[in-house]
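J.: starting from these lines, generate the structure:
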Amino acid sequence: CEMASPINFNQFLEKEKLKSNGSNFTDWFRHVRIFLSGGNLQYVLDAPLGDPPAETETDEVKDVYETRKTRYSQVQCAILCSLESDLQKRFEHHDPHELMNELKAIFETHAAVECYENMNKELPELFGMLKAAEIEIKKEHQVLMVNKTTSFKKQGKSKGKFKKGGKKAATPPMKPKNGPKPDAECYYCKEKGHWKRNCSKYLADLKSGLVKKKKEGMEHWTAVKNILKYLKRTKDMFLCYGGDQELVVSGYTDASWNTDPDDSKSQSGYVFILNGAAVSWASSKQCTVAKSSTESEYIAASEASSEAVWMKRFIVELGVVPSALDPLIIYCDNMGAIANAQEPRSHKRLKHIKLRYHSIREYIEDGEVKICKVHTDLNVADPLTKALPRAKHDQHQNAMGVRYIKM
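T.: This is a model prediction of the structure:
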């Protein structure tokens, strides 16, 4: 069997020449093996030609040797044509088997080191390579659903049964409660040193029927039923991520002034949206009393800006959001709070505000965040600060990416 299409073989290897530094040795060696296998000549690389037969051998043995010698010569020429000029001069008088062993000894270690160096690339560099390769891949929009509800299944007839002799869950010890202060005054008898429930006069009057314990009324049962209805209605809610063409983080902040009638403190709320759903949110009572709605909105925006800066730096390290280097936009519906946040100087009306709430000015000046005006009806953080009508509540709920999904 003669070598199949030696001219085409040579032309291909001339295009795939082995470089002098051996950077493409792995690919070049694989191509050589493939083409030699196609011509049934891979044995040329596996073993040397050997010594010529003796004069006493038959003509048939001598013909077989000459045929093998011709094949070895063809493979040698083809391999030499696939080398760059300096390598050709170096291995011109080597037989194919010896030539290939020499090349493997020189370049295999180099190829292994290069592969190891590629594996040791830093995470951002590898991620950049993957992102460049993914550009050509067409993908459908993916949706991620997150449900905070603990799933469980009823066990049928075994419901309520327990295994006799099983381990009993240990109950953590209760912390001892502090008693009343010595100067604490009982508002029933006006004496000091005890509470109403320990007041002897109150207990005596309660026993004689002069006072009655407060019983639950219809308003209490209505409140309990509303809580149970809410839990039942929201158990199938999921956070659904996906669908946005571009990954951009946007934040919303809001405050409700003087919501607590006991201490006159306001309620703050913020939410950050990424890829169609909320990724960070908070609703909490402010630590200080605000003198106006503008002041409460300014405090809420300052708290949201601290969360925005942390989130931005975290996303920049991941490298998955192209717009992460731009200022993160926080939407607020109070023009006075926006003006105070963008004002680098303090004036008389803001002197009483704690210094930590002025950090938003530094974040804006450094280009970390940018605060913008949004209409009250479009402020997604509105339901985090106060109760809303059902229609508006559902509107903001959908904007946060919360969906009803029956499983």
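
J.: contacts and neighbour counts: CA atoms only from here.
T.: Noted.

J.: quick check: residue 76 vs residue 316, distance?
T.: 55 Å (C-alpha to C-alpha, to the nearest Å).

J.: more neighbours: these two, which one.
T.: A direct count of neighbours by other C-alpha atoms under 10 Å for residue 76 and residue 316 places residue 76 higher, at 22 against 14.

J.: can you name the next helix or strand after whichever strand or helix holds that one?
T.: In this structure, residue 76 sits in helix 59-81 according to DSSP states H and E. As assigned by DSSP H and E, the chain's next helix or strand after helix 59-81 is helix 85-90.

J.: who's in contact with whichever helix or strand comes after that next one?
T.: Reading on from helix 85-90 to the C-terminus, the next helix or strand found by DSSP H and E is helix 96-119. With contact meaning C-alpha atoms under 8 Å, 6 or more residues apart in numbering, helix 96-119 is reached by 21-26, 44-48, 72, 75-76, 79, 91.

J.: now the second one, please; I'll put the structures next to each other:
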Amino acid sequence: MNPFSTILEKNTLTGPNFIDWLRNLRIVLNSEKIGYILETLVPNPLPEGATELQQTTFRKWEEDDMQTRCYMLASMNNELQRQYEKMGTAKDILLHLQELYGEQSRIARYEISKELFRTRLTEEADVSVHVLKIINMIERLENLDFSMDANLQTDLILQSLPDSFA
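T.: Here you go, the predicted structure:
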């Protein structure tokens, strides 16, 4: 067994953890040099009289897609496995999962960012606790694939302070 596959064993897809699961899946697929399966379009069926190179390329894609599907299914909980085991390609599975769980991530990003942009330090509150709270929200957003550069992070912290800190 590939040592990277233990990553997927420890990060079984349950639904709400879709973003983390996908990140770990990509690590494993890239280590196997088949990560392209999730990024490329499904090839068209081969035409009559396809060249040997076309046939070889198509068979390679089919094998890599099957291996990708196996990694995906093996790293899902039993309920999700049953739902996806008959689905055609790895790309089909991924697109369906993104429809289901990507929206939950979008809602979570919205709620966290709303809280982040509205957070203000009160005069009597502890500054270090306040800054740690903001850093925690920024890290939670990064876990949902929403990154901010360091300058914006600093600006958000400074803007959350009362005018007495000017």
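
J.: ok, back up a step: tilt between the helix holding residue 76 of structure 1 and helix 96-119?
T.: Here the directions of helix 59-81 of structure 1 and helix 96-119 differ by 40 degrees (axes from the mean of the first three to the mean of the last three C-alpha atoms, to 10 degrees).

J.: if we can go back for a sec, give the buried subset of the contacts of helix 96-119 of structure 1 as a ChimeraX selection command.
T.: Buried residues within the contacts of helix 96-119 of structure 1, by 16 or more other C-alpha atoms under 10 Å, are selected in ChimeraX with:
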select :22,25,26,44,45,72,75,76,79,91
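
J.: give me the most central residue, structure 2.
T.: Against the mean C-alpha coordinate of structure 2, by C-alpha atoms, centre = their mean, the closest residue is residue 19 at 3.0 Å.

J.: now do that one against residue 129 of structure 2, distance only.
T.: 28 Å.

J.: what of residue 28 of structure 2?
T.: For residue 28 of structure 2, the distance to residue 129 of structure 2 - C-alpha to C-alpha - is 38 Å.

J.: do residue 37 of structure 2 as well
T.: 44 Å.

J.: repeat for residue 156 of structure 2
T.: 15 Å.

J.: these two: which is more packed in?
T.: residue 156 (20 against 11).

J.: and that one, what pairs with it in structure 1?
T.: Under the alignment (TM-score structural alignment), residue 156 of structure 2 maps onto nothing in structure 1.

J.: and residue 156 of structure 2, how far from residue 132 of structure 2?
T.: Taking C-alpha to C-alpha, one finds residue 156 of structure 2 at 13 Å from residue 132 of structure 2.

J.: before we move on, what about residue 139 of structure 2?
T.: For residue 139 of structure 2 relative to residue 132 of structure 2 (C-alpha to C-alpha), the value is 10 Å.

J.: neighbour count for the two, which is higher?
T.: residue 139 (15 against 12).

J.: what helix or strand does the more buried one sit in?
T.: Assigned by DSSP H and E, residue 139 of structure 2 falls in helix 127-143.

J.: show me what that helix is packed against.
T.: Judged by 3 or more C-alpha pairs under 8 Å, 6 or more residues apart in numbering; DSSP states H and E, helix 127-143 of structure 2 is in contact with helix 90-118, helix 150-159.

J.: want to throw the ones you listed into JSON lines with distance to residue 10 of structure 2?
T.: Output for those, formatted as JSON lines (distance: least, C-alpha to C-alpha, whole Å):
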{"stretch": "helix 90-118", "distance to residue 10 of structure 2": "19"}
{"stretch": "helix 150-159", "distance to residue 10 of structure 2": "31"}
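
J.: so which of those comes closest to residue 50 of structure 2?
T.: helix 90-118 (24.0 Å; C-alpha to C-alpha).

J.: next, the angle helix 150-159 makes with that closest one.
T.: Going by the same axes, to 10 degrees, helix 90-118 of structure 2 makes 40 degrees with helix 150-159.

J.: those strands in structure 1, which residues are they?
T.: 144-146, 237-241, 250-256, 267-274, 277-285, 328-332, 369-373, 402-404 (DSSP state E).

J.: and the aligned partner of residue 67 of structure 2 in structure 1, how many neighbours?
T.: Counting by TM-score structural alignment, residue 67 of structure 2 lines up with residue 74 in structure 1. Neighbour count of residue 74 of structure 1, defined by other C-alpha under 10 Å: 16.

J.: returning to that earlier point: alignment lookup: the residue nearest to the centre of structure 2 to structure 1.
T.: Using TM-score structural alignment, residue 19 of structure 2 pairs with residue 26 in structure 1.
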